[in-house]
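S.K.: turn this into a structure:
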Amino acid sequence: MSKQVFNFNAGPSALPKPVLEKAQEELLNFGDSGMSVMELSHRSKTYEAVHQEAKSLLTELLEIPDNYEILFLQGGASLQFSMIPMNLLKEGKTASFVMSGSWSEKALKEAQLVGEAKILSSSKDENYRSIPEVNSSEINANDAYIHITSNNTIFGTQWSTYPDTKDVPLIADMSSDILSRPIDVSKFGMIYAGAQKNLGPSGVTVVIIRKDLLESANDQIPTILRYQTHAKADSLYHTPPTFAIYMLRNVLQWVKDQGGASGIAQANAKKAQLLYATIDESNGFYTGHATNESRSHMNVTFTLKSEELTKSFLSEAAEKGFVGLGGHRSVGGCRASIYNAVPLEACEALRAFMVEFQNKHA
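M.R.: Below you'll find the predicted structure:
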């Protein structure tokens, strides 16, 4: 009998149990090939079917228009911080960044190594407790692009609606909330996401880029760093992370079985409301980091009254099988990451523990 734990890790994070069971069942003999999917040639018809189905499912679930290209890359969001300005930030243009957390800071830092990049808006002065406002009058039509981070894992904030950037392409790092709710892809010039929160295991990065940006991208950079290279080769320019893409396909099929992005969004809202209600009803025993209007449905961040109490909370939680509840050092306290694959039962169990702990220590 397997050990029962409740996985609230920030990433790599929980995967749907049916997806893991399917991988286990097919591990040694995929598609009657007599081999694991990890052993297949990425040029084989057997793997090709997996690759194309992953793209097809992503297109269906996110309703991606025909004028976008889907790429499966490696290097995580961190490599995209460099690839984006290399490809899209041309001389004479400026990249504008909306600062909502640590990952925004890292993206800006990398862009500044490549070209002109500036801060459009920021909530750093309040330790990123909220999503900053974007004043449309400050958007320069000559900007190369505007970059946002759609969900902030460390601080527990999330964009509820996206800014209207007019004719300037909006680029979003959606690593931690992609496919957690329906989105209008046509509002973005590009979306990118490391898979390890909502799409699968670590190892593959999904890039959804508008074809006009792709076609006008800089081609005077190393071949493997060009989006055009990967688009022309259907993400098979070099050996792709085949097992990660296989798992991505399986997760996407699971999302479809849950009712797609709309069904997943309803489940995520229910989980988040359960935990935020626990915080709000605690009479200050628990304090949420994010302002109410910026609260994330993916990462619930909160603090207790003292460091000693926090240590006791995390220690007792660990004994009861709760994994990954420690907050990031820049915020402290606790963080429950409740990505798509985290079941409602895990959140119900955490709520019960939080109430019990408060009753014991209040």
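S.K.: going forward, measure contacts and count neighbours with C-alpha atoms only.
M.R.: OK.
S.K.: what about the helices in the chain?
M.R.: For the chain, applying DSSP state H gives helices covering 17-26, 45-62, 76-88, 102-114, 211-215, 227-232, 242-257, 260-280, 307-319, 344-361.
S.K.: surely Ala95 meets Leu120?
M.R.: No. Look at Ala95 against Leu120 with CA atoms under 8 Å: they stay out of range, at 9.2 Å.
S.K.: number of nearby residues for Glu25?
M.R.: 11 (other CA atoms under 10 Å).
S.K.: please disregard the earlier target; I meant Met247.
M.R.: Met247, neighbours per other CA under 10 Å, totals 24.
S.K.: likewise for Asn250?
M.R.: Going by other CA under 10 Å, the residues that sit close to Asn250 add up to 24.
S.K.: same thing with the one 5 residues further on?
M.R.: By the criterion of other CA under 10 Å, Val255 has 24 neighbours.
S.K.: hmm, Glu348 is touching Tyr276, no?
M.R.: No. Using CA under 8 Å as the test, Glu348 is too far from Tyr276 to be in contact (11.9 Å).
S.K.: for comparison, sequence B:
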Amino acid sequence: MHKIRGDRKIFLLAILIIMSLLIPFSSAGFIDDAWGKITGKAAQSVSVNITIGVPEIRNVYNSTATIIAAGTGLSSGPVNTSLIINFSVYLGTGVANMDNATATINFSKASETLRQSPTCDQVEVGTNVANYSCNVTMSWYDGAGTWAIQAFISDTGGNSGKNNSANFSVGETTGFQMGALGWVSLSPGSTNQTASAALRLNNTGNKNMSANTTQVNATNLRGETAANRWISAGNISVSWDATTLEACDTSGGNGIAANNMSNGTFINITTANLTKGHYPTNDGSTGQEDFYFCIKTIGSELTSQSYSTAAYGPWMVQILLTPLVLLNIRRKNKKNYRKLNMNRVKNFIH
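M.R.: Take a look at the predicted model:
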């Protein structure tokens, strides 16, 4: 009996040895798979992308002459101001891998329009470092204060770099330009003669002119031949809005009435303001304010002659502390024509 059991063990051992010799080594995966199922562990394929380097914007240069000048103020409208910004980029894989078309400079400030360079030029090249020069255009109405500079660039692999460490200051500017006024035919004894076109002010600076800061100083228009005849400034009124306010009506309360002029005195134009903006839009509101004038009475005693500001001085408009000569008014005795501009008014009384 013991001999038989020993023979069986020898037989089984021989079979195991033969099977191990017959199984190819390529079946090791099967064993691994079986082992993984037993142990809960298995080999997995893993792909790893290693980025050698991304663009590193090390320096942004904002000390150019144009940037320094911006601290005192941008150009007056409608002239824009070009500012030059330079920055340097390091790329470990070499400058040949920089995507020059992505080089960009942005200027940003809260509540202001983003300003951006359309292109940047690569101006200096090394093995791993390149310098870029960018031209950013700012408008005359871009607000005063601190503007942030953001530099961007990517490499050909789509890896991007940026730098937000630099900024610069823009100074405050104030100023305005004026258009012309016109009237239809005027006759002695006529009343409530409103201007056929408004006097339009353009804000050429970057400051919003607040309400109730615009003033007009009108003077009497004395006859140049018969000095004892004149058109009184008190017979002239003005409002800022012809759609809701009657330029000739001074009977209402604050904000709903035109303002009477007074000889040689600055009179505030109620609720008028002059916001900053791109006034070449010429819509009467974007960077603009319109003023509507009315001659309430053309005295019946007036004779046909020239009436001008020569005796009492030119009319003026001022906003805050910024005075500007409005016009020298001259009136002549021709028919159906009256024009008011920066230099003079021709008023034809017949």
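S.K.: and the TM-score between them?
M.R.: Once superposed, the chains reach a TM-score of 0.20 (TM-score structural alignment, normalised by the length of the second structure), with 116 aligned residues with a CA RMSD of 6.8 Å.
S.K.: still on that earlier bit, more neighbours, Glu348 and Tyr276 of the first structure?
M.R.: Set Glu348 of the first structure next to Tyr276 and count neighbours by other CA under 10 Å: Tyr276 wins out with 22 against 14.
S.K.: now do the contacts for that one.
M.R.: Neighbour list for Tyr276 of the first structure: Gly288, Val300 [criterion: CA atoms under 8 Å, 6 or more residues apart in numbering].
S.K.: how close does it get to Leu314 of the first structure?
M.R.: Per CA to CA, to the nearest Å, Tyr276 of the first structure is found 18 Å from Leu314 of the first structure.
S.K.: same check on Leu120 of the first structure?
M.R.: Taking CA to CA, one finds Leu120 of the first structure at 38 Å from Leu314 of the first structure.
S.K.: need the next SSE after whichever strand or helix holds Gln150 of the second structure, C-terminal direction.
M.R.: Using DSSP states H and E, Gln150 of the second structure sits in strand 145-155. As assigned by DSSP H and E, the chain's next helix or strand after strand 145-155 of the second structure is strand 160-170.
S.K.: may I see the buried residues of that next one?
M.R.: Ser160, Gly161, Lys162, Asn163, Asn167, Phe168, Ser169, Val170 (16 or more other CA atoms under 10 Å).
S.K.: and which of those is nearest to Phe293 of the second structure?
M.R.: Using CA to CA, Val170 is the member of these that sits closest to Phe293 of the second structure, with 36.4 Å.
S.K.: surely the closest one and Thr66 touch.
M.R.: No. The pair Val170 of the second structure / Thr66 is not scored as a contact, 10.8 Å apart, by CA under 8 Å.
S.K.: quick revisit: angle of the strand holding Gln150 of the second structure against strand 160-170?
M.R.: Relative orientation of strand 145-155 of the second structure versus strand 160-170 (axes from the mean of the first three to the mean of the last three CA atoms, to 10 degrees): 160 degrees.
S.K.: which other helices and strands contact strand 145-155 of the second structure?
M.R.: Contacts defined by 3 or more CA pairs under 8 Å, 6 or more residues apart in numbering; DSSP states H and E place strand 145-155 of the second structure against strand 56-61, strand 98-108, strand 160-170.
S.K.: how close does Phe30 of the second structure get to Leu22 of the second structure?
M.R.: Computed as CA to CA, the Phe30 of the second structure to Leu22 of the second structure distance reads 15 Å.
S.K.: mind putting the helices of the first structure in JSON lines, distance to Gly288 of the first structure included?
M.R.: Listed next are the helices of the first structure as JSON lines, based on distance: least, CA to CA, whole Å:
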{"stretch": "helix 17-26", "distance to Gly288 of the first structure": "30"}
{"stretch": "helix 45-62", "distance to Gly288 of the first structure": "31"}
{"stretch": "helix 76-88", "distance to Gly288 of the first structure": "27"}
{"stretch": "helix 102-114", "distance to Gly288 of the first structure": "18"}
{"stretch": "helix 211-215", "distance to Gly288 of the first structure": "39"}
{"stretch": "helix 227-232", "distance to Gly288 of the first structure": "40"}
{"stretch": "helix 242-257", "distance to Gly288 of the first structure": "29"}
{"stretch": "helix 260-280", "distance to Gly288 of the first structure": "7"}
{"stretch": "helix 307-319", "distance to Gly288 of the first structure": "14"}
{"stretch": "helix 344-361", "distance to Gly288 of the first structure": "13"}
